[in-house]
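> return atomic coordinates for the entry below.
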Amino acid sequence: MFKPLSLYVGLRYTAAKRRNHFISFISLTSMIGLMLGVAVLIIVLSVMNGFDRELKERILGMVPHAVIRGDDLLEDWQRVDARVEEHSRVVAAAPFVQGQGMVTGGGSVRGVLLNGIIPEQERTVSIIENHMLEGRLDDLKAGEFGMIVGKSLATGLRLELGDRLTVVLPEATVSPAGVMPRMKRFTVVGIFSVGAELDGNYTLVHMEDAGRLIRTDGRAQGVRLLVDDLFASPVVAEQAARMLEGRHYVSDWTRTHGNLFNAIRMEKTMIGLLLMFIVAVAAFNIVSTLVMVVTDKTGDIAILRTMGATPGRIMRIFMIQGAIIGIFGTLVGTGLGILGALYISDVISWVEGVFEHQFLSSDVYFISYLPSQLLWDDVMIISGAGLAMSLLATLYPAWRASRVDPAEALRYE
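Okay, here's the model as predicted:
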């Protein structure tokens, strides 16, 4: 069967057991290094993608994509709500009343963000209902002064369903007994868990109850929006505000949580670049391997030249040999990386169970497990970069082989 000379000789050189075992060892380490570099890069970027996804789904699923406020409290928030929902890219809208205060319970005091909501509309713009540990969003009923708290807050104040806690606002009220802080007793009707920061300071009450405490008299402080594209929130919010009569102000998640999101994106980029250097080092180890192979095969090269092989054909022989190392290392590394990215969460959970130690504590991080999201675009880029660097690494040794002088090489044979 006909085989091109360059491919035939290149395959023979790759498969043959060399006289110099050190060259074989260097070839193996180059292949393993490339394999591990590609696999680790895919796994690490998948984990960073997982954190990025959890941030968007959990943290940014709780906070509003965008908020529209007026110069003062919204008297007719129903009209504003209905009007902004007419925008084609606004999925849902819901009114809110918000204030800061302190809650006391179980002998402890915590600062919290008090959010007055309407349960029926809140579930359309928030993921809170999907993360309720106890109770339901519908348990917030007007006039009953119920409160839904985060898991960390409930743990810190030793609260359970049905327990009572006192909310204190940083505003003074004049009474016959003197100047007193404004306070109100609430009952815990639900506990949720979405992330460390929100679990410790985020509370939900019915908007009517919050209005009585903050004295908004049935008016809303603003309307929060859920849009179809998270990254289009600033533009969509501006467009929706222009649909309203009068002056309105907008804000979006990029102003409140944009720094956290950008930090994860930057970390992913920097870690990707650093790990890509590891792949580059492994790929360019092929240079030293092929240089030693060329030195070892100088006599063979000279014989091939005297038999009529052109410099270009000699060059292709060693490019094929280096490419086989690069292709095999990259493909195996890609396969290992994909398997690792798909099962890293299960492996870490198993390790945590064996050693009875939790690596990601929900008291510190906004999730308690190692997330992973495999993106095929990342796999293609990493694999393509590994193959490209491997092929580039073969050029110099192959060119050096093509420049071997037959007469000089055979002088002492």
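> going forward, measure contacts between C-alpha atoms and count neighbours the same way
OK.
> Ala92 sits in which helix or strand?
strand 90-105 (DSSP states H and E).
> does anything pack onto that strand? Which helices or strands?
helix 77-84, strand 108-117, helix 119-122, strand 164-175, helix 207-214, strand 222-227 (3 or more C-alpha pairs under 8 Å, 6 or more residues apart in numbering; DSSP states H and E).
> which residues sit against the shortest one?
Counting by C-alpha atoms under 8 Å, 6 or more residues apart in numbering, helix 119-122 makes contact with 93-95, 137-138, 140, 206, all of which sit outside it.
> buried set for the helix or strand just after it?
Along the chain past helix 119-122, the next helix or strand (assigned with DSSP H and E) turns out to be strand 132-134. Neighbour-count burial for strand 132-134 flags Met132 (criterion: 16 or more other C-alpha atoms under 10 Å).
> which strands or helices does strand 132-134 pack on?
strand 178-192.
> just want the angle from the strand it packs on to strand 90-105.
If you take axes from the mean of the first three to the mean of the last three C-alpha atoms, to 10 degrees, strand 178-192 sits at 120 degrees to strand 90-105.
> buried residues, strand 178-192. List them.
Result for strand 178-192 [16+ other C-alpha under 10 Å]: buried residues 182-183, 186-192.
> who are the neighbours in contact with Ile214?
Gly99.
> next, format the helices and strands packed on strand 90-105 as CSV and append distance to Glu57.
Shown next, in CSV, are the helices and strands packed on strand 90-105 (distance: least, C-alpha to C-alpha, whole Å):
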stretch, distance to Glu57
helix 77-84, 23
strand 108-117, 20
helix 119-122, 16
strand 164-175, 29
helix 207-214, 25
strand 222-227, 13
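> and this one, so I can compare the two:
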Amino acid sequence: MISTLEKEITFRYLKTRKKDGFLNIISIFSFIGISLGVAVLIIVMSVMNGFRTELVNKIVGFNSHVTVKPYENRISLDKLENTYLKKISKELIFSNSGEAIVIGKNYTKGIILRGYSSKDYPKLDVVKKGDFNEQSAQLSKNSISIGKELSYNLGLGIGDRLSILSPTGIQTIIGSLPKQETFIINSVFDSGLTDFDANVAFVNLDTLESFFAFEKGKRNLEIYLNDPSNIEEAKTSIQKLFENEFIYTWADMNSSLFSALKVERNVMFIILSLIIIVAAFNIISGLTILVKNKTRDIAILKSIGVLNKSITKIFFFVGVIIGTSATFFGIFLGVMFSLYVENLREFLSNTFNISLFPEEIYFLSTMPSEINPKSIFIISICSILITIIVSIFPAIKASRLDPVKGLKYE
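Below you'll find the model as predicted:
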């Protein structure tokens, strides 16, 4: 507990005075440094969390949550009636895929063709939730749905013809030649991820299997879960059901990406925490100078019977109040910037004509931000703890001051 006397003296020392000019500057810089450190940490953590969430949503919305790939024997249809599998999944879709080459007038590249039946294709999240320009929602025999980025690169739109080359050869009188077919573009999708839009296209399942000479019994089973975030538990249970098939999830396909994001977020937290630590050292400097300036006051307080414990409390609370108020102000700044970070990005991009968040590098067209109360709590606790630690030494030093020496030359 703090007494009324201790409280009065603490707030008196916090007030600015003209004769304490240099001390006030140090206190102001301590306040600003800690506030900026906390604010920057919150902004960076919010952007990193938002980026990860958006990326997961885009990836989960475009890919199957769990894919069951047969080795030799086809997937038994009886297993699809499993009670647990029905409980955790919302859609069970058979598909197939293969790599092919798109041939354009001035543009040729490899793409991944995904095949779905006409009845299963409309069930995909990218079709239900995605941004679609379409002539038809169905995948007929020779129709194809391509991404916005691929459409732009090829200079083709809905109704245009697109030639695709298969690695599967056909026998002719001059030998084996790659199979080539022409598809009509019936829709252009926008998944929100340029990597998918530029490299993946959808075709009819029967057409794809004929094009690549695949066996119909070797189709993959795509499982779309009710809760794709709980992927590890679901994968373990599905592996027990499909013991003789290869199982992989959306997390397995992007494990390196999310591991890199996690490492980057942790490293950024450590590096930016140094800003708070450096700013906190200003509190030591400020309190040390304050003790030096208040030597006479401390000696008088001791001479009238104020205990060393009370002197320690007074200077300790001066440091803690500066650090705590700076932390809360930093939280306010960080939250406000996090809420309007996309508006700020657009303003800077338009004003200086620069690209601060290139879509082709970061996959997303806007700068995401997700304010996580847990992260803010951890940041604020760390900041206040650092402030408490650096306030202890000057406070103890003040309490050990000899009142006789303090008044000797007065």
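> work out the TM-score between the chains.
The TM-score (TM-score structural alignment, normalised by the length of the second structure) is 0.93; 408 aligned residues with a C-alpha RMSD of 2.2 Å.
> picking that back up, winner for burial among the helices and strands packed on strand 90-105 of the first structure?
Stretch with highest mean neighbour count among those: strand 222-227 (a mean of 25; mean count of other C-alpha atoms under 10 Å).
> mean deviation of the next helix or strand after that strand from the second structure?
Following strand 222-227 of the first structure in sequence order, the next helix or strand is helix 233-242 (DSSP H and E). Here the mean offset of helix 233-242 of the first structure against the second structure after fitting is 2.9 Å, by mean C-alpha distance after the TM-score superposition for the first structure.
> relative to strand 222-227, how tilted is whatever helix or strand comes next after helix 233-242 of the first structure?
Note on helix 233-242 of the first structure: by DSSP H and E, the next helix or strand toward the C-terminus is strand 248-252. Between strand 248-252 of the first structure and strand 222-227, the angle comes out at 50 degrees (the same axes, to 10 degrees).
> just give me the mean distance for the strand holding Ala92 of the first structure relative to the second structure.
Averaged out, strand 90-105 of the first structure is 1.3 Å away (mean C-alpha distance after the TM-score superposition for the first structure).
> so what's the residue opposite Asn130 of the first structure in the second structure once aligned up against?
Counting by TM-score structural alignment, Asn130 of the first structure lines up with Lys129 in the second structure. Neighbouring residues of Lys129 of the second structure by C-alpha under 8 Å, 6+ apart: there are none.
> residue closest to the middle of the second structure?
By C-alpha atoms, centre = their mean, the second structure has its centre lying nearest to Arg52, at 2.6 Å.
> so that residue makes contact with Leu261?
Yes - contact criterion C-alpha atoms under 8 Å: Arg52 of the second structure and Leu261 qualify, at 7.5 Å.
> any common contacting residues for these two?
Going by C-alpha under 8 Å, 6+ apart, no residue sits against Arg52 of the second structure while also sitting against Leu261.
> ok, Tyr84 of the second structure - how many residues close by?
13 (other C-alpha atoms under 10 Å).
> can you check Leu331 of the first structure too?
Neighbour number of Leu331 of the first structure under other C-alpha under 10 Å is 18.
> hang on, the earlier thing: find the nearest non-adjacent residue to the aligned residue in the first structure for the residue nearest to the centre of the second structure, please.
Under the alignment (TM-score structural alignment), Arg52 of the second structure pairs with Asp52 of the first structure. Excluding the flanking residues, the one nearest Asp52 of the first structure by C-alpha to C-alpha, 6 or more residues apart in numbering is Ile264, at 6.6 Å.
> what's the counterpart of Pro394 of the second structure in the first structure?
Using TM-score structural alignment, Pro394 of the second structure pairs with Pro397 in the first structure.
> from Ala15 of the first structure, how far out is its match?
To Ala15 of the first structure, Pro397 of the first structure is 19 Å away according to C-alpha to C-alpha, to the nearest Å.
> which one of those two is surrounded by more residues?
Higher neighbour count among Pro397 of the first structure and Ala15: Pro397, with 24 against 10, using other C-alpha under 10 Å.
> please point out which parts of the strand or helix carrying Tyr152 of the second structure sit buried.
Tyr152 of the second structure belongs to helix 148-154 when elements are defined using DSSP H and E. The neighbour-count check on helix 148-154 of the second structure (16+ other C-alpha under 10 Å) flags 148-151, 154 as buried.
> nearest to Ile284 of the second structure among those?
Taking C-alpha to C-alpha as the measure, Ile284 of the second structure lies nearest Glu149 of the buried residues of helix 148-154 of the second structure, at 55.9 Å.
> who's in contact with the closest one?
Per C-alpha under 8 Å, 6+ apart, neighbours of Glu149 of the second structure: 194, 197-198.
> is it possible to mark the buried ones in those residues?
194, 197-198.
> can those go into JSON lines with extra columns for distance to Lys240 of the second structure?
As requested, these are exported to JSON lines (distance: C-alpha to C-alpha, whole Å):
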{"residue": "Thr194", "distance to Lys240 of the second structure": "36"}
{"residue": "Asp197", "distance to Lys240 of the second structure": "34"}
{"residue": "Ala198", "distance to Lys240 of the second structure": "36"}
